[in-house]
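**Student:** The sequence and its predicted three-dimensional model are supplied below.
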Amino acid sequence: MTDSVIIGLTGPTGAGKSTVAGLMKELGCAVIDCDRTAKRVLVECRPCVEELKEEFGADIVGGDGQVDRGLLARRAFATPAKALRLNQITHPWILKELRMEIDAFRAQGFAFIIVDAPLLFESGADAFCDRILAVTAPQPIRLERIIRRDKIDKELALSRIHAQQQDVYYTGQSDAWLSGDTDPNELRQQAASILERWRK
């Protein structure tokens, strides 16, 4: 099993984190998308789903046996306390799955494993990481991207931005940071430079 460098990749929504993750993959890194991991937990982890049903109502699971993620989100984000409960229930299961994904990529011999996680610090996933890389971008650019990506209006996009931490929350806890509004070629060069610096 190789001595991989685990890099936590985080930042606010719309900053360009997915673009950086894509560049890292092109540069030969393994990439774990924690959003995808979380979705898989809601499908495959029955104990987690049972806990969610107890907390948010049995009807969050439809007749097809699948979690109605829209209904769950509406109930979970109705209050900060409910959102906290969602995280308390799901994060331990997500972290368990994440650990298995990291071990699988490490066994394959990847020098770098990227953990792409918007809630890297909040979930505790940063504990798995050797280095942290933050991606930020000016709010007007993030706003435009969120509206285009999620096909929502400006008001809803702004509410998502305001629900997240300020840039300093991410950069202050990171070993390096990239600006997501950088020219793609320059961004790739910067990412490659960071990897070279962090290579074991």
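**Tutor:** Now that the structure is in, tell me what you want to look at.

**Student:** drop to CA atoms for contacts and neighbour counts, all remaining ones
**Tutor:** Fine.

**Student:** What's the first helix or strand after the lengthiest helix in the chain?
**Tutor:** If you go by DSSP state H, the chain has its longest helix at helix 80-107. Note on helix 80-107: by DSSP states H and E, the next helix or strand toward the C-terminus is strand 112-116.

**Student:** in the very next helix or strand once past that following strand, what counts as buried?
**Tutor:** Next in sequence after strand 112-116, counting helices and strands by DSSP H and E, comes helix 120-123. Counting neighbours by 16 or more other C-alpha atoms under 10 Å, one finds that the buried residues in helix 120-123 are L120, F121, S123.

**Student:** what does stretch 186-200 give?
**Tutor:** In stretch 186-200, counting by 16+ other C-alpha under 10 Å, buried: L187, R188, Q190, A191, I194, L195.

**Student:** What of stretch 97-104?
**Tutor:** So, applying 16+ other C-alpha under 10 Å, buried residues of stretch 97-104: E97, L98, E101, I102.

**Student:** Show me how far it is from its chain's centre.
**Tutor:** Taking the mean of its C-alpha atoms, stretch 97-104 sits 15 Å from the chain's own mean (C-alpha atoms, centre = their mean, to the nearest Å).

**Student:** Next up, a structure to set beside the first:
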Amino acid sequence: MLVVGLTGGIATGKSTVSTLLRERNVPIIDADVLARQVVAPGTPALKRITAHFGANILQPDGSLDRAKLGSIVFADETQRKKLNSIVHPAVRRAMLWGVVKCWVRGERVCVLDVPLLIEGGLWKFVAHVVVVYCSPELQLQRLMKRDSSSRENASARLNAQLPIAEKVEYADVVIDNSGSLHDLEAQVNSLITKMHRRAGWTWTIGWLIPPIGLISAAWTLVWRAVARARTTSIKQKPGLT
């Protein structure tokens, strides 16, 4: 099974691409959805969050008060790291379980929709990285329109993230969302064709004979680590930075 990582920057259109893929029956494992599920009432992650931050970060119904927790972690990097140390592992376990379920169903492809695919290092664990791109200026304009925010506030949010140009450096496929919805749909259709071609017939062997699938996955991890190390080495040479 081909595991593909989908990412992008804020307001580049990643969610739209994810929706288009889902409409075309491509299995999507959405990290944002999982991030909410793993902190639902009664979950181990929410219990750990409550133990650390106190019961005042809960709503009357026992659910997480995201606004109240956000006011704490965004003002304190140490607290933010603590929250991430609780939530991120839970999300990763849920994502892994989602991949396993896709494999059991015999899916040829599944897509991990992860906003922080690059920043979190998860790009190393997928066979294909897809980045949804638009120019920084267009990204800024879309963010201002979407959130009805000032240019200053929108710029501050963009500056707090990894620049989209740097994410593109990790991409196997770049989807340029600078044009119309029709253009975007054409690129998504092309991506689906590429993914199924990349999966090929070998996915059947990996599904029927699990050890071969595991060997293939291990090879992907090694190949990505070597390829990225080479890229980093080239960038660090004098005259190429």
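**Tutor:** Done, it's in. Bear in mind the structure is a predicted one, so any value in this text is a computation, not a measurement.

**Student:** Return the member of the buried residues of helix 120-123 of the first structure nearest to F110 of the first structure.
**Tutor:** Nearest to F110 of the first structure, judged by C-alpha to C-alpha, of the buried residues of helix 120-123 of the first structure is L120 at 20.9 Å.

**Student:** Check the alignment and tell me where the closest one lands in the second structure.
**Tutor:** Matched by TM-score structural alignment, L120 of the first structure corresponds to L117 in the second structure.

**Student:** Its match and G5 touch, don't they?
**Tutor:** Yes: contact criterion C-alpha atoms under 8 Å: L117 of the second structure and G5 qualify, at 7.0 Å.

**Student:** Can you pull the residues that touch both of those two?
**Tutor:** Shared contacts of L117 of the second structure and G5 (C-alpha atoms under 8 Å, 6 or more residues apart in numbering): W123.

**Student:** Now do the helices in the first structure.
**Tutor:** Remark: helices assigned in the first structure by DSSP H are 17-26, 34-44, 46-56, 69-76, 80-107, 120-123, 139-150, 154-162, 167-171, 184-198.

**Student:** quick revisit: does the longest helix of the first structure pack against any helices or strands, and if so which?
**Tutor:** strand 30-33, helix 34-44, helix 46-56, helix 69-76, strand 112-116, helix 120-123 (3 or more C-alpha pairs under 8 Å, 6 or more residues apart in numbering; DSSP states H and E).

**Student:** could those be laid out in TSV, adding distance to Y170 of the first structure?
**Tutor:** What follows is those, written out as TSV (distance: least, C-alpha to C-alpha, whole Å):
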stretch	distance to Y170 of the first structure
strand 30-33	18
helix 34-44	17
helix 46-56	29
helix 69-76	24
strand 112-116	13
helix 120-123	9
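
**Student:** show me what contacts A176 of the first structure?
**Tutor:** Neighbours of A176 of the first structure in contact, by C-alpha under 8 Å, 6+ apart: I132, L133, A134, I194.

**Student:** Give the equivalent position in the second structure for the first one.
**Tutor:** Alignment note: I132 of the first structure maps to V129 in the second structure; criterion TM-score structural alignment.

**Student:** Identify the residues contacting that match.
**Tutor:** Counting by C-alpha under 8 Å, 6+ apart, V129 of the second structure touches V4, G5, L6, T7, W123, Y170, A171, D172, V173.

**Student:** Quick check: the fourth one touching V111?
**Tutor:** No: judged on C-alpha under 8 Å, T7 of the second structure makes no contact with V111 at a distance of 10.1 Å.

**Student:** Settle it for me: which of these two has more neighbours?
**Tutor:** With neighbours defined as other C-alpha atoms under 10 Å, T7 of the second structure and V111 compare such that T7 has more, 30 against 25.

**Student:** what's the spacing between the more buried one and Q79 of the second structure?
**Tutor:** Taking C-alpha to C-alpha, to the nearest Å as the measure, T7 of the second structure falls 26 Å from Q79 of the second structure.

**Student:** Distance of the most centrally placed residue in the first structure relative to E55 of the first structure?
**Tutor:** The first structure has A117 as the residue nearest its centroid, 2.1 Å off, counting by C-alpha atoms, centre = their mean. Between A117 of the first structure and E55 of the first structure the distance is 25 Å, computed by C-alpha to C-alpha.

**Student:** and stretch 171-180 of the second structure, which residues are buried?
**Tutor:** Buried residues in stretch 171-180 of the second structure, counting neighbours by 16+ other C-alpha under 10 Å, are found at A171, V174, I175, D176, N177, S178.

**Student:** tally of neighbours for L208 of the second structure?
**Tutor:** If you count neighbours by other C-alpha under 10 Å, L208 of the second structure ends up with 12.
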